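S.K.: A predicted structure for the sequence below; I have some questions about it.
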Amino acid sequence: MSAITPYTHRARHLAYDAVSCRSSHTPRPGFAGSVARSGIVVAAVIGYFGVRGLTDSSQAAALRNAAWIQAAERSLHLDWESPLQGLVVDDHTVTRILNWVYIFGHWPVIALTLLWLLSRHPEVYTRAAGAMLFSGAAGLVVFAAFPVAPPRLAASGMTDTVTQQSHAYRVLQPPAFTNQYAAMPSLHVGWNLLMTLAILAATRKVWLRVLAVALTVSMDATVVLTANHYVLDALAGAVLAHLGWYAARHLRPRARHGAIAASGPRT
């Protein structure tokens, strides 16, 4: 074995962890550990909805801030909500599909992805959960300080397709825990993006990676086409998700010492 072989192995381990956010030497958590990890996320989500319901701000402030968002989009040539919805709003088959994506492509997808990560890729789960906690906390601060009425409430001529054509949304997210003025940033976009980043980090299976990208791209389009978010809301949600993803990377525990020590002595 050459003198540089230990360092080659060490570099390979570090590169693998950086790309995949995993360590092959990290054991999967036992039943108690899995319950504890999943319990933290469940408690955080319940707390998020509870606090979000309490931060339902005044209509006047939400409409005023929505007007500011609309003006900013006009100046940036991003005021696409009404023209885009006009292309699909009269096609009930299309709007039905969009409603399904908005409703069933969010929380069910998040729950299934986190369960899969917890059982198969615990380090990526830890990073995804940490990113959700970070972005959720930041989102609550913005919701309270800068309430924004969504296009369905503030933009003339826009149709709330989800509320008018579906009742399933209120089952998954009861009105008591819904802040209708929490449009900016869009955590529908942000948290779906986090699930996509987690899946891309956890697997090399092409079909899973393509599905993950398709899910987040479809949600990006859906939140605008259903009049639930402005384009700037979606962009802000994506930025917040990326910030949370990279912040969680530095907060997560690293289990590399064993792998480095096993690769050979240092000089």
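M.R.: Here it is on my side, so go on.

S.K.: okay, CA-based contacts and neighbour counts for the rest of this
M.R.: Will do.

S.K.: what about the residue nearest to residue 130 when sequence neighbours are not counted, helix or strand, and which?
M.R.: Distances taken as C-alpha to C-alpha, 6 or more residues apart in numbering put residue 248 closest to residue 130, at 5.2 Å, once the chain neighbours are dropped. Following DSSP states H and E, one finds residue 248 within helix 231-251.

S.K.: Can you name every helix or strand that that helix contacts?
M.R.: The helices and strands touching helix 231-251, judged by 3 or more C-alpha pairs under 8 Å, 6 or more residues apart in numbering; DSSP states H and E, are helix 59-76, helix 122-145, helix 187-202, helix 206-225.

S.K.: For residue 236, find the nearest of the ones you listed.
M.R.: Evaluated with C-alpha to C-alpha, these place helix 187-202 nearest to residue 236, the distance being 8.1 Å.

S.K.: tilt between the closest one and helix 231-251?
M.R.: 40 degrees (axes from the mean of the first three to the mean of the last three C-alpha atoms, to 10 degrees).

S.K.: which helices and strands does helix 187-202 pack with?
M.R.: helix 5-20, helix 107-120, helix 122-145, helix 206-225, helix 231-251.

S.K.: May I see the buried residues of the helix or strand just after the helix holding residue 248?
M.R.: Per DSSP H and E, helix 231-251 leads on to helix 257-262 as the next helix or strand towards the C-terminus. Judged by neighbour count (16 or more other C-alpha atoms under 10 Å), helix 257-262 contains these buried residues: 259, 260.

S.K.: ditto for stretch 93-109
M.R.: Buried residues in stretch 93-109, counted by 16+ other C-alpha under 10 Å: 95, 96, 98, 99, 100, 101, 102, 103, 105, 106, 107, 109.

S.K.: Just say which of the helices and strands packed on helix 231-251 is most tucked in.
M.R.: Among these, the stretch with the highest mean neighbour count (mean count of other C-alpha atoms under 10 Å) is helix 187-202, at a mean of 25.

S.K.: Help me confirm that residue 90 is found in a helix?
M.R.: No. Looking at residue 90 with DSSP: H, G, I helix; E, B strand; the rest coil, it is coil, so not inside a helix.

S.K.: tally of neighbours for it?
M.R.: 10 (other C-alpha atoms under 10 Å).

S.K.: do the same with residue 121
M.R.: Applying other C-alpha under 10 Å, we find 25 residues neighbouring residue 121.

S.K.: Can you verify my assumption that it contacts residue 202?
M.R.: Yes. Applying C-alpha atoms under 8 Å as the test, residue 121 and residue 202 come out as touching, 6.4 Å apart.

S.K.: hang on, the earlier thing: pull out the buried residues from the helix holding residue 248.
M.R.: By neighbour count on 16+ other C-alpha under 10 Å, the buried set for helix 231-251 is 231-242, 244-245, 247-249.

S.K.: Please compare the first structure with the one that follows:
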Amino acid sequence: MTTSASAIRTTAHRDHLRWRTELPLLAVVYALYSGVRLLIRGEVGDAVRNGVDILHSEQLVHLDPEHWLNRLFANHALLGIPADFAYASLHYIVTPAVLIWLWRRHPAHYRAARTWLMISTLIGLVGFTVLPTAPPRLLHGGYGFIDTMAQYSSYGWWGADASAPQGLGHLTNQYAAMPSLHVGWSLWCGLVLFRRGRHWLIRTLGIAYPVVTTLVVLGTANHYLLDTVAGVMVMGIGFVLAKPVLRTVEALPVHGPAGERVTSVSGRAMEAPAAGKPRS
């Protein structure tokens, strides 16, 4: 077998191993996100009070576009129905699609971007724990919000319980509005597409997606404006922490049999020391 063919097979085998480690890693983080988000419901009374406090804070500085957008979406089905479909689906479709696109088209940048996303998601879980928050649609009628997900539920698979399929509302935490990871994840997707996309259409989608997502979460009364700001801040903190965390993880080797090539925790190839040979 030629050296070139051997190198190709080694690379293919290493890529296969990376997929075998990468997919479980992402699955574990997503399961942690979903599970913890479900478990940390908090007291309903506290969540409602926190939501009202956020709304009053916005009104004090006259930055509360939620009412206007919510009335617009509730009064015009041509806006409200697509917005509900977008809220119930894109969050769970676009982010994995961007991860796969980045892996295949820009693998040199994948690990850093994935780490950034994971750290930001875990920070968001802290926010859900510390500040359980009822979204605008769950405040009582005196606050003037309309639950468009319930209003247009006959058009989609969801019921009155946010974006959960009908009959499965008990499997979602409706009091995890702060921060908005819908906005945070969409911002991550947008920045990745804008920075790494080579075609103008991809870069344009990178700009449009987080903007549209922000309008959707506000218009469907699923988030306050401050939730979206917090979502942006969470992604900013995750971005700052990603590089030092990645450097720390990459420095941790996974030991294999003496003399064999092994990989670091991050999947990068390393040379294991031969038996009896001291480490340098």
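M.R.: Thanks, I have the structure now. Values in this document were obtained by computation on a predicted structure and should not be read as measured data.

S.K.: Any idea what the TM-score is?
M.R.: A TM-score of 0.79 describes the superposed chains when it is computed by TM-score structural alignment, normalised by the length of the first structure; 229 aligned residues with a C-alpha RMSD of 2.3 Å.

S.K.: that older thread, compared with the second structure, how much does the helix holding residue 248 of the first structure deviate?
M.R.: Its aligned residues in the second structure lie a mean 1.5 Å from helix 231-251 of the first structure after superposition (mean C-alpha distance after the TM-score superposition for the first structure).

S.K.: From residue 123 of the first structure, how far off is the equivalent of residue 194 of the second structure over in the first structure?
M.R.: Under the alignment (TM-score structural alignment), residue 194 of the second structure pairs with residue 200 of the first structure. Counting by C-alpha to C-alpha, to the nearest Å, the gap from residue 200 of the first structure to residue 123 of the first structure is 13 Å.

S.K.: ok, now residue 60 of the first structure?
M.R.: 44 Å.

S.K.: Tell me who's in contact with the equivalent of residue 213 of the second structure over in the first structure.
M.R.: Structural correspondence for residue 213 of the second structure with respect to the first structure (TM-score structural alignment): residue 219. Taking C-alpha atoms under 8 Å, 6 or more residues apart in numbering as the contact definition, residue 219 of the first structure lies against 101, 102, 105, 188, 189, 192.

S.K.: where's whatever residue of the second structure lines up with the first one, which helix or strand?
M.R.: Translated: residue 101 of the first structure. Using TM-score structural alignment, the equivalent of residue 101 of the first structure in the second structure is residue 86. Here residue 86 of the second structure, judged by DSSP H and E, is contained in helix 77-105.

S.K.: could you give the angle of that helix to helix 200-219?
M.R.: Here helix 77-105 of the second structure runs at an angle of 130 degrees relative to helix 200-219 (the same axes, to 10 degrees).

S.K.: By how much does helix 77-105 of the second structure deviate from the first structure on average?
M.R.: On superposition with the first structure, the mean distance recorded for helix 77-105 of the second structure (mean C-alpha distance after the TM-score superposition for the first structure) is 1.2 Å.

S.K.: count of neighbours near the closest residue to residue 163 of the first structure other than its chain neighbours?
M.R.: Leaving aside its chain neighbours, residue 163 of the first structure sits nearest to residue 169 (7.7 Å; criterion: C-alpha to C-alpha, 6+ apart). When counting by other C-alpha under 10 Å, one arrives at 16 neighbours for residue 169 of the first structure.

S.K.: How much space separates the spatially most central residue of the first structure from residue 37 of the first structure?
M.R.: In the first structure, the C-alpha closest to the average C-alpha coordinate belongs to residue 191, at a distance of 0.9 Å (C-alpha atoms, centre = their mean). Computed as C-alpha to C-alpha, the residue 191 of the first structure to residue 37 of the first structure distance reads 18 Å.

S.K.: Likewise for residue 183 of the first structure?
M.R.: Here the criterion is C-alpha to C-alpha. By it, residue 183 of the first structure lies 29 Å from residue 37 of the first structure.

S.K.: More neighbours: which of those two?
M.R.: Set side by side, residue 183 of the first structure and residue 37 show more neighbours around residue 183, with 27 against 17, by other C-alpha under 10 Å.

S.K.: who's in contact with that one?
M.R.: Contacts of residue 183 of the first structure were listed using C-alpha under 8 Å, 6+ apart, and they are 143, 147, 148, 149, 150, 228, 229, 230, 233.

S.K.: can you list these in JSON lines and add distance to residue 27 of the first structure?
M.R.: Formatted as JSON lines, the entries for the contacts of residue 183 of the first structure read as follows, by distance: C-alpha to C-alpha, whole Å:
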{"residue": "143", "distance to residue 27 of the first structure": "38"}
{"residue": "147", "distance to residue 27 of the first structure": "43"}
{"residue": "148", "distance to residue 27 of the first structure": "44"}
{"residue": "149", "distance to residue 27 of the first structure": "46"}
{"residue": "150", "distance to residue 27 of the first structure": "44"}
{"residue": "228", "distance to residue 27 of the first structure": "41"}
{"residue": "229", "distance to residue 27 of the first structure": "41"}
{"residue": "230", "distance to residue 27 of the first structure": "43"}
{"residue": "233", "distance to residue 27 of the first structure": "39"}
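
S.K.: list the contacts for residue 197 of the second structure?
M.R.: Counting by C-alpha under 8 Å, 6+ apart, the residues that residue 197 of the second structure touches are residue 203.

S.K.: do you know how far it is from residue 232 of the second structure?
M.R.: The span separating residue 197 of the second structure from residue 232 of the second structure equals 21 Å under the rule C-alpha to C-alpha.

S.K.: Also residue 156 of the second structure?
M.R.: Distance, residue 156 of the second structure to residue 232 of the second structure, by C-alpha to C-alpha: 29 Å.

S.K.: try residue 245 of the second structure
M.R.: As judged by C-alpha to C-alpha, residue 245 of the second structure and residue 232 of the second structure stand 20 Å apart.

S.K.: Alignment lookup: residue 102 of the second structure to the first structure.
M.R.: By TM-score structural alignment, residue 102 of the second structure lines up with residue 117 in the first structure.

S.K.: so the helix holding residue 248 of the first structure versus helix 122-145, what angle?
M.R.: Angle between the axes of helix 231-251 of the first structure and helix 122-145 is 130 degrees (criterion: the same axes, to 10 degrees).

S.K.: what angle sits between helix 231-251 of the first structure and helix 5-20?
M.R.: Interaxial angle, helix 231-251 of the first structure versus helix 5-20 (the same axes, to 10 degrees): 150 degrees.
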